[in-house]
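Enquirer: Coordinates only, no sequence provided:
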């Protein structure tokens, strides 16, 4: 497979922190006087990968738009603090070692529909910063995943990178950005007829050598 870079999604692709994030978001919503708002790993699974404002529209539709988006932003900040304080390794098996091996052959990147600061917190927590050349977040740019992929490609002058993700939205974003996609089938979502797929993150290195 001839590529000049690898772009990763995070949640459902590199790690699984659904339980911790559900607890953090629920706690922040309750602390701000909204006990009716409850997040669980189950209801979060269906919305991972969509922009925070859309998550707010789904879970907080009873609140005025300005209030719900501010609350979602505060929940996102609480989520980042939780990520930084994790005392257990929540990455999928082989993620850290595989990333270090891949970085010897390809430039590596992350693009996620996450709050601003989440990617940096993820990299610091897992000591992966030295191997990730660049990243982008929906919470930082306000852009769609498609546009953020293109932004990272433009900054690093990539012509034919590949995107690794776990949801239909990831697959569609890669297609719209004009790049190939690898479905992480062990993640949160389902993709019909993916171009490539892996059942374990450690399979990625072998797939790219084909």
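Expert: Right, received. Where do you want to start? Every value quoted in this text rests on a predicted model; they were computed, and no experiment measured them.
Enquirer: going forward, measure contacts and count neighbours with C-alpha atoms only.
Expert: OK.
Enquirer: which residues sit in contact with residue 19?
Expert: In this structure, residue 19 makes contact with 40, 41, judged by C-alpha atoms under 8 Å, 6 or more residues apart in numbering.
Enquirer: ok, structure two:
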């Protein structure tokens, strides 16, 4: 089976953002005067690919004062100003996107990350030009973006933009259980990027249609 609409996750699929995420989480808790999360806890939340607010809540120490209302804003400010330069593309990211587009595929990059950070990072790394659509969490938007694994992200934002593609020709490429759950919820095939951040047993349990150990292994699947 070959696919012509490719939905790429960003964190852990196209780009290695682990160091940037962990740095920003530590600094956010520093700013709030809270004890920094320990490495095992950081690793555990990164593996899940949760929306940012859920990630911060998961790391919030039980029995301590509620986090300020600016917690998400604080994290994103730190990430953008201090941590984004730590992000690197996975080997072959640009070549794979360029080849897919050259073969006639349409590329969308979808993430639970803040849209401004996502756009800036993709542009800096030379990846933005290959995407016909980039979707991320935008607090300034009139209508909030549904976040993965909510299928409304697909039915309300992606399908109306690309009505020429069927479910059968659409492929979600992601590294975490959240990405694979999203694909299942949407009724589309999933390709598990096993080199990424996801917890292997959780991801394997979804029985994705495809599994790749590097981005280059995706090319035989594209139209």
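Expert: Happy to help now that I have it. Note that the coordinates shown come from a computational prediction; the quantities given were computed from them, not determined experimentally.
Enquirer: How about stretch 76-91 of the first structure, which residues are buried there?
Expert: In terms of neighbour count (16 or more other C-alpha atoms under 10 Å), stretch 76-91 of the first structure has its buried residues at 76, 77, 78, 79, 80, 82, 83, 84, 90, 91.
Enquirer: To which residue of the second structure is the last one aligned?
Expert: For residue 91 of the first structure, the aligned position in the second structure is occupied by residue 89, per TM-score structural alignment.
Enquirer: wouldn't its match be in contact with residue 16 here?
Expert: Yes: taking contact to mean C-alpha atoms under 8 Å, the distance of 5.9 Å between residue 89 of the second structure and residue 16 places them in contact.
Enquirer: now stretch 1-17 of the first structure, how far from the chain's geometric center?
Expert: Computed by C-alpha atoms, centre = their mean, to the nearest Å, the chain-centroid distance of stretch 1-17 of the first structure equals 9 Å.
Enquirer: Let me fix that, I meant to ask about stretch 44-62 of the second structure.
Expert: Counting by C-alpha atoms, centre = their mean, stretch 44-62 of the second structure is centred 14 Å from the centre of its parent chain.
Enquirer: For that stretch, which outside residues touch it?
Expert: Counting by C-alpha under 8 Å, 6+ apart, stretch 44-62 of the second structure makes contact with 18, 21, 25, 37, 41-42, 67, 71-72, 112-113, 147-148, 176-179, 197-199, all of which sit outside it.
Enquirer: just the buried members of those?
Expert: When the contacts of stretch 44-62 of the second structure are checked for burial by 16+ other C-alpha under 10 Å, the buried set is 18, 21, 25, 37, 42, 71, 112-113, 147-148, 176-179, 197-199.
Enquirer: Inside strands: which ones of those?
Expert: For these, membership in strands holds for 112, 113, with DSSP state E as the criterion.
Enquirer: Spit out the contact partners of residue 22 of the second structure.
Expert: With contact taken as C-alpha under 8 Å, 6+ apart, residue 22 of the second structure is in contact with residue 42.
Enquirer: quick one: the lengthiest helix in the second structure to the first structure mean distance?
Expert: Of all segments of type helix in the second structure, defined using DSSP state H, the longest is helix 18-31. When the first structure is overlaid, helix 18-31 of the second structure sits 2.1 Å from its aligned residues on average, using mean C-alpha distance after the TM-score superposition for the first structure.
Enquirer: Please work out which residues of the first structure line up with that helix.
Expert: Here helix 18-31 of the second structure aligns to the first structure at residues 18-31, judged by TM-score structural alignment.
Enquirer: which stretches of the first structure form strands?
Expert: With DSSP E applied, the first structure shows strands at 6-8, 108-112, 134-137, 162-165, 180-184, 196-198, listed in chain order.
Enquirer: hang on, the earlier thing: which residues does the nearest residue to the match of residue 91 of the first structure once chain neighbours are set aside contact?
Expert: Leaving out its chain neighbours, the residue that sits closest to residue 89 of the second structure by C-alpha to C-alpha, 6 or more residues apart in numbering is residue 15, at 4.1 Å. Residue 15 of the second structure makes contacts with 87, 88, 89, 90, 93, as judged by C-alpha under 8 Å, 6+ apart.
Enquirer: could you measure the third one against residue 181 of the second structure, distance?
Expert: If I follow you right, that is residue 89 of the second structure. In this structure, residue 89 of the second structure and residue 181 of the second structure are separated by 24 Å, where distance is defined by C-alpha to C-alpha, to the nearest Å.
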